[in-house]
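K.L.:
predicted model follows, preceded by the sequence.
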Amino acid sequence: MKTILKLSLAVLVTMTTISTYAINGDFSLRVLSGNGKEISFAVNQIQKANVAITDRFHNIIYTETVTGKEGILKTYSLEEFPEGTYFLEVVINSKKVTHEIVVTREGSTLSKKSIQDQNIATN
């Protein structure tokens, strides 16, 4: 009985995960409902992306280049972030997609749609 309950809870958490898509359907971003203080994103069939988390004044809080062989799956914990508004910016090739993140005491929310999509010049 406990096993069935645990499995049902795992399925429920998986089904209630919020997902959005951008960059021609290859880019997905979601808030994990289990904790609420983590964000994850997946990029299908892309091997390299530049990721930045900025504050509301667009000061960079965190940045890294992420890689994967057949795609990218990355999770960030927002546990240490003070309450406020942040932005997740992901650059793949010359396409930049920005999503808004709001962190509260109870958890975090992520905008369902990107708030900005833009092509950027490459050097």
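P.N.:
Sure thing, it's come through. If you're wondering where the values come from, they're calculated on a predicted model, not measured in any experiment.
K.L.:
CA atoms for contacts and neighbours, from now on please.
P.N.:
Fine.
K.L.:
now do the strands in the protein.
P.N.:
Along the chain, the segments classed as strands by DSSP state E run 18-22, 27-31, 38-44, 48-55, 60-67, 71-77, 84-92, 95-103, 108-110, 116-119.
K.L.:
mean neighbour count added to these, as TSV?
P.N.:
Shown next, in TSV, are those (neighbours: other Cα atoms under 10 Å):
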stretch	mean neighbour count
strand 18-22	16
strand 27-31	21
strand 38-44	18
strand 48-55	18
strand 60-67	13
strand 71-77	14
strand 84-92	19
strand 95-103	19
strand 108-110	22
strand 116-119	13
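K.L.:
and here's the other structure:
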Amino acid sequence: MKNILKNSLVIVVMFTTLFANANSSLRTSKDATKTILTLTNVIKGNELQVKDAFGVTLYSEMIKDSGDYIKGFDLTELPNGDYYFELIQDSKIKTMPFSVEANKVTFVKNNELTIFKPVVKLEENLVYISKLALNEQSLEIEVYFDNDGYNLLHSETIEGIQDIKRMYKLDETKKGNYKIVTKTDGKTFVEYVSL
């Protein structure tokens, strides 16, 4: 029993050290099978998901209160494999990967990733698209017009730029609905605007 308590304490200290400078942390609880996820500065309406390596959502929860989020998860019940927590916020998505093997959960702080979402804004007939791509990730942009089904008007891929900014002028004579599809970091984002 002393060894279990001692090992749990070592795991807590290890995870606390790993996540000391992040806005999230993970630690084991008194119940050795639970992992405590702590997220700071979350906003009501953010979404937390647990996904498998194929991107299938296994768990999803809307954050109910702004501030700190603390919850225990029994991740040892998952089959052996790779998984990740995903915190979906207004402007970014943070992924925190972990693996399960023989009922043991392992987190690797170095594999955490923050993806900044593309921002789409319409002002009169101008569509502004911007994205922060710190690692110069590519951004695919497709603009569609709804004419009894969405028809592709424009498509381009932007690469090698950290601060991506594009402006598209929509034809003022084509009043109606437009669909803006952006793809980056293996994710697809869809925005609808009307002119």
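P.N.:
Sure, I can see it. Since the model is a prediction, treat every value here as computed from it, not as a measurement.
K.L.:
picking that back up, I'd like the strands of structure 1 laid out as TSV, including distance to Leu5 of structure 1.
P.N.:
TSV is the format used below for those (distance: least, Cα to Cα, whole Å):
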stretch	distance to Leu5 of structure 1
strand 18-22	22
strand 27-31	23
strand 38-44	24
strand 48-55	37
strand 60-67	36
strand 71-77	26
strand 84-92	35
strand 95-103	30
strand 108-110	26
strand 116-119	41
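K.L.:
among those, which is nearest Ile4 of structure 1?
P.N.:
strand 18-22 (23.9 Å; Cα to Cα).
K.L.:
what's the closest of the strands of structure 1 to Val11 of structure 1?
P.N.:
Using Cα to Cα, the strands of structure 1 put strand 18-22 closest to Val11 of structure 1, at 13.8 Å.
K.L.:
quick one, the closest one and strand 27-31 angle?
P.N.:
160 degrees (axes from the mean of the first three to the mean of the last three Cα atoms, to 10 degrees).
K.L.:
residues in contact with strand 18-22 of structure 1: which ones?
P.N.:
27-33, 97, 112-114 (Cα atoms under 8 Å, 6 or more residues apart in numbering).
K.L.:
repeat that with 6 Å
P.N.:
Applying Cα atoms under 6 Å, 6 or more residues apart in numbering, the external contacts of strand 18-22 of structure 1 come out as 27-31, 112.
K.L.:
just give the number of residues close to the counterpart of Leu32 of structure 1 in structure 2.
P.N.:
Under the alignment by TM-score structural alignment, Leu32 of structure 1 pairs with Thr28 in structure 2. Taking other Cα atoms under 10 Å as the criterion, the count of residues near Thr28 of structure 2 is 21.
K.L.:
any idea how far Ser60 of structure 2 is from Thr28 of structure 2?
P.N.:
Thr28 of structure 2 is 21 Å from Ser60 of structure 2, where distance means Cα to Cα, to the nearest Å.
K.L.:
grab the nearest non-local neighbour of the residue positioned nearest the centre of structure 2.
P.N.:
Closest residue to the average C-alpha location of structure 2: Ile93 at 2.5 Å, with Cα atoms, centre = their mean. Spatial nearest neighbour of Ile93 of structure 2, excluding adjacent residues (Cα to Cα, 6 or more residues apart in numbering): Ile115 at 5.1 Å.
K.L.:
the one you found matches what in structure 1?
P.N.:
By TM-score structural alignment, Ile115 of structure 2 lines up with Gln118.
K.L.:
pretty sure Lys96 is one of the things its match touches, is it not?
P.N.:
Yes: judged on Cα atoms under 6 Å, Gln118 of structure 1 makes contact with Lys96 at a distance of 5.3 Å.
K.L.:
trace Asn44 of structure 1 over to structure 2, please.
P.N.:
Match for Asn44 of structure 1 (TM-score structural alignment): Thr40.
K.L.:
hang on, the earlier thing: now, among the contacts of strand 18-22 of structure 1, which is nearest to Thr3 of structure 1?
P.N.:
Val31 (25.6 Å).
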